[in-house]
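Enquirer: sequence and predicted structure below; questions after.
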Amino acid sequence: MFGNFAISVVIGLALGFLFGVGCAAAVLYTIFLSGYRAALRDAAAGGASDRYREQIRKVTHR
C-alpha cells in the first residue's frame, strides 16, 4: 500500500540529510580556512597592531 511512497520518503530524507550535512561542512570549512589564513597573515606581519597595543594599555591601566 505505501511501498512506493515509503521508498520515496526514505530516498528524499537520505538525500536531504546528505546534502544538508555536505553544505554545512563546506560552509564551516570555508570559515575555518579564512580564519586560518588571517591568523597566518597576522602572525607573519610581525609586531603587534595598534588596536592590540591600545587594548593592552587599557587593561593594564585599570
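Expert: Looks like it arrived, so ask away.

Enquirer: okay, CA-based contacts and neighbour counts for the rest of this
Expert: Noted.

Enquirer: tell me how far Ser34 lies from Ala6.
Expert: From Ser34 over to Ala6 the distance is 42 Å, taken as CA to CA, to the nearest Å.

Enquirer: err, Val59, not the other one
Expert: 62 Å.

Enquirer: let's bring in a second one:
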Amino acid sequence: MNAFGPAAILGLIFGFMWGIGCSLAVMYSIYLGGYRKAVKDSLARPQPEHYSKALEKIRAKHQKKAANR
C-alpha cells in the first residue's frame, strides 16, 4: 500500500467511479433519445413504415401469447 501511496489509491477509486458514472450517463441519454423518437413516431400521421412493421410484430406476439393461455 505504501508503494503507491494513499493519493494514488484514492485517484484510482475516484477515476473508476467517474468513468462508470460518465458511461452510465451516456447510456441513459442514448436510451432517452430512442424513447423520445419512438414516442414521436407513434404520434406522427401518417406513421412511418418501420413503426408500423414493429407494431404488427408486437401485436402478433401478443396474440400468440393470448392463444397459448
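Expert: Structure's in. What do you need? None of these values were measured; they are calculated from a predicted model.

Enquirer: which helix or which strand is home to the residue nearest the centre of the second structure?
Expert: By CA atoms, centre = their mean, the second structure has its centre lying nearest to Tyr31, at 3.4 Å. Assigned by DSSP states H and E, Tyr31 of the second structure falls within helix 6-43.

Enquirer: relative orientation of the next helix or strand after that helix and helix 6-43 in degrees?
Expert: Where DSSP H and E defines the elements, the next helix or strand beyond helix 6-43 of the second structure is helix 49-68. For helix 49-68 of the second structure against helix 6-43, the angle by axes from the mean of the first three to the mean of the last three CA atoms, to 10 degrees is 90 degrees.

Enquirer: what packs against helix 49-68 of the second structure?
Expert: Applying 3 or more CA pairs under 8 Å, 6 or more residues apart in numbering; DSSP states H and E, one finds that helix 49-68 of the second structure makes contact with no other helix or strand.
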